[in-house]
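S.K.: this is a predicted model, with the sequence first.
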Amino acid sequence: MSRYVEIVRGILAYQFGREAADAMLDGEVKVRVRRGRPREVFVDGKRLCTVRASDGLVSLAPEGARRLHAATEPPEHRVVCADEWVEAVRRGRDLFCEYALRGWEELRPGDECLVVSEDDELLAVGKMRLSGWEVEYFEHGVAVRVRRGL
């Protein structure tokens, strides 16, 4: 296995846990390298994630979000969206605090997260703006900056 795949596996294990990292990298893994560092990660030909140059962590692509969702049990890495805002989040709109019902308590601002419906249907992938436990207490502002609706 390439050393870049092992680097990416370590980053994913740090962000999402070892079991989730192994499940996310299940398949034929290719890492696109720029200037000696991993940048884009593909599994079975689909982009899984991008390694950010700013902090060395990953931003999930839709395929990465689907694999993380399948590899983890609720409430891990999830923020639950109210039913009346589900379609807006699917279209890529940010999740506001008034529509965020609850979040995983271990999420921190800046963490990658999955936005799900009350039935645990994957709606979007984004970045936390608040802590997971703060989501249900605030009434105004953005809870999750949605990168891509699914």
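M.R.: Ah, there it is.
S.K.: contacts and neighbour counts: CA atoms only from here.
M.R.: Noted.
S.K.: mind checking which helix or strand R145 is in?
M.R.: In this structure, R145 sits in strand 142-149 according to DSSP states H and E.
S.K.: and here's the other structure:
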Amino acid sequence: MKIIEPDEDQIRIIRSILSYQFDERVAEAFIKLPLKISMRLGKIRYVYLNGNRIMTLRPTDFGFTLSIEAGKIILENSDYPKYRVVVRDDVEYMGDVMGIDVIDSDQSIKPGDEVVIISNKGEIIGIGKAKVPGFMMKSMGKGEVVRFRKVLRNEKKS
């Protein structure tokens, strides 16, 4: 797949999607970076930074799935607790986060939102997809509240 510089229209599309999915501050933070893209069927599919894929555009709902690096950019450019789920750091996370492990979460998270999972020490643990609203996460007990897409701690150990 050919990686290219985005033109003005493609940058506008990326900014619009990020503004809708997150907010204007996060969108501007990404747009200021030296992003590259690759296309599929004439549409943006992947977004790259320094040769690494940081976002994938889902064709089903036109939202971005995130890499760990994209999660770090979001954390640096948003105020606590936006887009975050804070969890206990004494648990080895694999495929999902249970409600019993949640310490805090962005109350405005909706099911299906991309979220950054961080420890109570502020360290990034992974990226995931919310399964329940943020305001319900702590009360879900042993129910799944976030499904991991990427887990940083497991990558370090391999």
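M.R.: Here it is on my side, so go on. Nothing here was measured: the structure is a model prediction, and the numbers come from that model.
S.K.: and the TM-score between these chains?
M.R.: The TM-score (TM-score structural alignment, normalised by the length of the first structure) is 0.91; 146 aligned residues with a CA RMSD of 1.3 Å.
S.K.: what is the neighbour count of the corresponding residue of the first structure for G51 of the second structure?
M.R.: The alignment partner of G51 of the second structure in the first structure, by TM-score structural alignment, is G45. Neighbourhood size, G45 of the first structure [other CA atoms under 10 Å]: 11.
S.K.: buried ones in stretch 41-48 of the first structure?
M.R.: Within stretch 41-48 of the first structure, the residues scored as buried using 16 or more other CA atoms under 10 Å are V41, F42, V43, R47, L48.
S.K.: again with stretch 97-110 of the second structure
M.R.: The neighbour-count check on stretch 97-110 of the second structure (16+ other CA under 10 Å) flags V97, M98, G99, I100, D101, V102, D104, S105, D106, Q107, I109, K110 as buried.
S.K.: likewise for stretch 148-158 of the second structure?
M.R.: By neighbour count on 16+ other CA under 10 Å, the buried set for stretch 148-158 of the second structure is F148, R149, K150, V151, L152.
S.K.: closest to L35 of the second structure among these?
M.R.: Nearest to L35 of the second structure among those: K150, at 21.1 Å, using CA to CA.
S.K.: and that closest one, what's its match in the first structure?
M.R.: Taking TM-score structural alignment, K150 of the second structure has R148 as its aligned residue in the first structure.
S.K.: just D104 of the second structure next, same as before
M.R.: Aligned partner of D104 of the second structure by TM-score structural alignment: R102.
S.K.: that match contacts E76, doesn't it?
M.R.: No: using CA atoms under 8 Å, R102 of the first structure is not in contact with E76, being 11.5 Å away.
S.K.: any residues touching stretch 132-151 of the second structure, and which ones?
M.R.: With contacts defined as CA atoms under 8 Å, 6 or more residues apart in numbering, stretch 132-151 of the second structure is touched by 67-68, 93-112, 125-131.
S.K.: in it, which residues are buried?
M.R.: For stretch 132-151 of the second structure, by 16+ other CA under 10 Å, it's 132-134, 137-138, 140, 143-151.
S.K.: elements contacting the helix ranked longest in the second structure?
M.R.: In the second structure, with assignment by DSSP state H, the single longest helix is helix 8-21. Here helix 8-21 of the second structure touches helix 24-31, strand 64-66, going by 3 or more CA pairs under 8 Å, 6 or more residues apart in numbering; DSSP states H and E.
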